[in-house]
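1. Sequence unavailable; structure follows:
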């Protein structure tokens, strides 16, 4: 399959990054501080602005903006994944191919990325990030999920604290 990535200097991107073994895996939230440390370390040499982030037990979504003349989101994602992988004990199952390549068996090799096109696209993806714990059934209300940037946006008066409860119609579609 031919994967084509869009490289836009200073672009804002939405990402979905999955663990390799998603079923019954809570590795990310059990090691949330190690993940935060990895993100923070990457930002030192490869800065980016975080607009939104949610970490679920086995995957995460983020909305980040690169510096004005920078297109290299791939290095940032690779380094975040690598930093996290190096920080946790080596006790995961690995395939023969991963062993041969010296790879950990933590992350899916690929990730999904989307270049944000405009303000409406930005808002839809920011909403998606924050609603995701409800969508997956981890909580009934967005405010109850501790591993997201939702509360930062509440502090900025962008979202009300009670936004997007389980019964709310998120996108206004009947």
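-> Noted; the coordinates are in hand. All figures in this text were calculated on a predicted structure; none of them were measured in a lab.
2. C-alpha only now, for contacts and for neighbours.
-> Will do.
3. And the next helix or strand past the helix of greatest length in the chain?
-> Using DSSP state H to define each element, the chain has its longest helix at helix 119-135. Along the chain past helix 119-135, the next helix or strand (assigned with DSSP states H and E) turns out to be helix 150-155.
4. ranges for the strands of the protein?
-> All strands of the chain, identified by DSSP state E, fall at 12-18, 49-55, 59-65, 112-115.
5. Go through those and name the closest to residue 153.
-> strand 49-55 (8.8 Å; Cα to Cα).
6. Identify the residues contacting the closest one?
-> Applying Cα atoms under 8 Å, 6 or more residues apart in numbering, the contact partners of strand 49-55 are 28-29, 60-67, 126, 129-130, 132, 147-150.
7. So which residue is smack in the middle of the chain?
-> residue 61 (2.6 Å; Cα atoms, centre = their mean).
8. Comparison target, given below:
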């Protein structure tokens, strides 16, 4: 088995993907306010900048920039996942193997992280994040998905509401 090591660079910018344990559930948008509270709770204790983010029913993508001198994104994700899971209604099913290990069983143990290397890498990942609801068929236009920083980018004049219409949106992804 390969010994996986995370790249921990203080003050760096990272792209993340976090998934529900049960990918058929819609907990992240069903309980979007709890997720927002979990993020707020964590940011108050361990600040970080959310550069871009999208929340889909069963997973989310985010780009964070950590403060100078701080590389501890694993702590932040642990706090977010724990707070969110503990504050969900008690009727959410948890797998026995997770309960035995003292885990919530709501979100997958692991998550994907990628160190953003330069401005082009950053821009491609922001595009990927904002295009994701269309890619997965939840909406026909990026502007129609409410759980995305796309709206902040429009409000700040960085993007227009008709950015990446379906006709020209193909190709956004990690492998471009």
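-> Perfect, I can see it now. Every value quoted in this text rests on a predicted model; they were computed, and no experiment measured them.
9. circling back to that earlier point, please produce JSON lines containing the strands of the first structure, extended by distance to residue 4 of the first structure.
-> As requested, the strands of the first structure are exported to JSON lines (distance: least, Cα to Cα, whole Å):
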{"stretch": "strand 12-18", "distance to residue 4 of the first structure": "15"}
{"stretch": "strand 49-55", "distance to residue 4 of the first structure": "24"}
{"stretch": "strand 59-65", "distance to residue 4 of the first structure": "19"}
{"stretch": "strand 112-115", "distance to residue 4 of the first structure": "10"}
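10. Go through these and name the closest to residue 163 of the first structure.
-> Per Cα to Cα, nearest to residue 163 of the first structure of the strands of the first structure: strand 49-55, 15.5 Å.
11. Now that closest one on the second structure. Mean distance?
-> Compared with the second structure after the fit, strand 49-55 of the first structure shows a mean deviation of 0.5 Å (mean Cα distance after the TM-score superposition for the first structure).
12. Show me which positions of that strand end up buried.
-> For strand 49-55 of the first structure, burial by neighbour count (16 or more other Cα atoms under 10 Å) applies to 51, 52, 53, 54, 55.
13. Please work out the angle formed by the directions of it and helix 119-135.
-> 20 degrees (axes from the mean of the first three to the mean of the last three Cα atoms, to 10 degrees).
14. Can you name every helix or strand that the longest helix of the first structure contacts?
-> Applying 3 or more Cα pairs under 8 Å, 6 or more residues apart in numbering; DSSP states H and E, we find helix 119-135 of the first structure packed against strand 49-55, strand 59-65.
15. how does it look with 6 Å?
-> Contact partners of helix 119-135 of the first structure among helices and strands, from 3 or more Cα pairs under 6 Å, 6 or more residues apart in numbering; DSSP states H and E: none.
16. In the second structure, point out the residues matching that helix.
-> Mapped onto the second structure using TM-score structural alignment, helix 119-135 of the first structure covers residues 119-135.
17. What residues sit buried inside the matching stretch?
-> Result for stretch 119-135 of the second structure [16+ other Cα under 10 Å]: buried residues 122, 124-135.
18. Next, the mean deviation of it compared to the first structure.
-> Compared with the first structure after fitting, stretch 119-135 of the second structure deviates on average by 0.4 Å (mean Cα distance after the TM-score superposition for the first structure).
19. re earlier: which residues make contact with the longest helix of the first structure from outside it?
-> 54, 116, 140, 142, 150 (Cα atoms under 6 Å, 6 or more residues apart in numbering).
20. OK, contacts around the fourth one?
-> Meaning residue 142 of the first structure. Residue 142 of the first structure neighbours (Cα under 6 Å, 6+ apart): residue 131.
21. For residue 154 of the first structure, see how far away the spatially closest residue to residue 23 of the first structure that is not a sequence neighbour is.
-> The shortest distance from residue 23 of the first structure to any residue other than its chain neighbours is 7.8 Å, reached at residue 58 (Cα to Cα, 6 or more residues apart in numbering). The gap separating residue 58 of the first structure from residue 154 of the first structure is 25 Å, by Cα to Cα, to the nearest Å.
22. Between those two, which is the more surrounded one?
-> Using other Cα atoms under 10 Å as the criterion, residue 58 of the first structure and residue 154 rank with residue 58 on top: 20 against 15.
23. got the contact list for the more buried one?
-> Residues in contact with residue 58 of the first structure (Cα under 6 Å, 6+ apart) are 19, 22, 25, 26.
24. Counting neighbours, which of the residues you listed comes out on top?
-> Neighbour-wise, those (other Cα under 10 Å) top out at residue 19, 21 neighbours.
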